[in-house]
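Trainee: Have a look at this prediction, sequence included:
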Amino acid sequence: MLFGKEHVERYEATDGEEGYHWQNGTTILLLHTTGRKSGKEYTHPLIYRDYGDAYLIVASKGGDPQAPDWYKNIEKDPDVSLQIKADTFAAHARTATADERPAMWRHMAEVWPDYDEYQKKTDREIPVVVLERS
């Protein structure tokens, strides 16, 4: 099973042939963000699902009280790029609205039920992030 830097390297080297399919039938995209402090580019392998014309990811960090750094980066600069298999493209990230979140959360928890457990571990509402092609 691939994790972290190795996951990113294998995914990029094989256009997702290695690393796209992950645990328990989930699929992975690569999210490229710009560091809010450093200005450097960071790449994050994340579970995602299609949702209409958009893609969803969850800023869970395993239920940590703090949001993941990638989420803090997109709050500052929502213009990101994505790689899904061999397809790399620009996208705009936004947090799901209060009205959107319940259905989107259920959609993500269908493939990764641990999200429900992560939410129980923290007082912060874990954001669902909507990624739309630019």
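Mentor: The structure has been received and is ready for your questions.
Trainee: alpha carbons only for contacts and neighbour counts from here, please
Mentor: Fine.
Trainee: so where do the helices sit in this structure?
Mentor: Along the chain, the segments classed as helices by DSSP state H run 4-13, 69-76, 101-111, 114-121.
Trainee: okay, now the one to match up with it:
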Amino acid sequence: MSARTALARFLGSRRWVMRLAPAIVRVDRHLHRLTAGRGTLLRLAGLPTVRLTTVGRRSGLRRETQLLCLPMPDAVVVVGSNWGRPRDPDWAHNLRARPDAAVTLDGARVPVRAWEVTGAEYERLWERLVRYWPGYGAEREWAGRPLPVFVLDFRRSA
């Protein structure tokens, strides 16, 4: 693990960093735009990311969000931590309403079919996610809710 990745993992479990979420998201959005999608704050830290594109469940408009992801064969896993806030992020509600979405991964836009993990599979995957990104454990505690976990499957896309 690189020093940048270790620092990101350390900072990712600090509450004061979560309070900076709006500024971090703005900077990341500008960085993404300036680098034509090749640069994000997480990527600079050596962490894999995807740009998730959903359709707004009420607006019907395209919505994009940059997310940390856990790569898996034929899929990526994302967590609806919402920076440790008490409610699920909008993108999670959008995926529940319309599971067909897209991710931009390494510059390529890929259609995906999302499914929310539950039960024993959730517990198994949650353990792996917290080892991967310890901040998820802190964010779940701060949020006071279970954090939704979604598999974005490349094989099941429409």
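Mentor: Okay, I see it. Predicted, not measured: the structure shown is a model, and the values here were computed from it.
Trainee: what's the TM between chain one and chain two?
Mentor: Once the chains are laid over each other, their TM-score by TM-score structural alignment, normalised by the length of structure 1 reads 0.85; 132 aligned residues with a Cα RMSD of 2.1 Å.
Trainee: Save the helices of structure 1 as JSON lines, and put in distance to Gly62 of structure 1 and mean neighbour count too.
Mentor: What follows is these, written out as JSON lines (distance: least, Cα to Cα, whole Å; neighbours: other Cα atoms under 10 Å):
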{"stretch": "helix 4-13", "distance to Gly62 of structure 1": "15", "mean neighbour count": "17"}
{"stretch": "helix 69-76", "distance to Gly62 of structure 1": "13", "mean neighbour count": "18"}
{"stretch": "helix 101-111", "distance to Gly62 of structure 1": "13", "mean neighbour count": "16"}
{"stretch": "helix 114-121", "distance to Gly62 of structure 1": "5", "mean neighbour count": "16"}
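Trainee: May I see these organised as a markdown table, with distance to Ile47 of structure 1 added?
Mentor: Converted to a markdown table, the helices of structure 1 look like this (distance: least, Cα to Cα, whole Å):
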| stretch | distance to Ile47 of structure 1 |
| --- | --- |
| helix 4-13 | 12 |
| helix 69-76 | 13 |
| helix 101-111 | 9 |
| helix 114-121 | 11 |
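Trainee: and of these, who's closest to Thr27 of structure 1?
Mentor: The closest approach between Thr27 of structure 1 and any of those, judged by Cα to Cα, belongs to helix 101-111 at 9.2 Å.
Trainee: By how much does that closest one deviate from structure 2 on average?
Mentor: Between helix 101-111 of structure 1 and the corresponding residues of structure 2, superposition yields a mean separation of 2.1 Å, by mean Cα distance after the TM-score superposition for structure 1.
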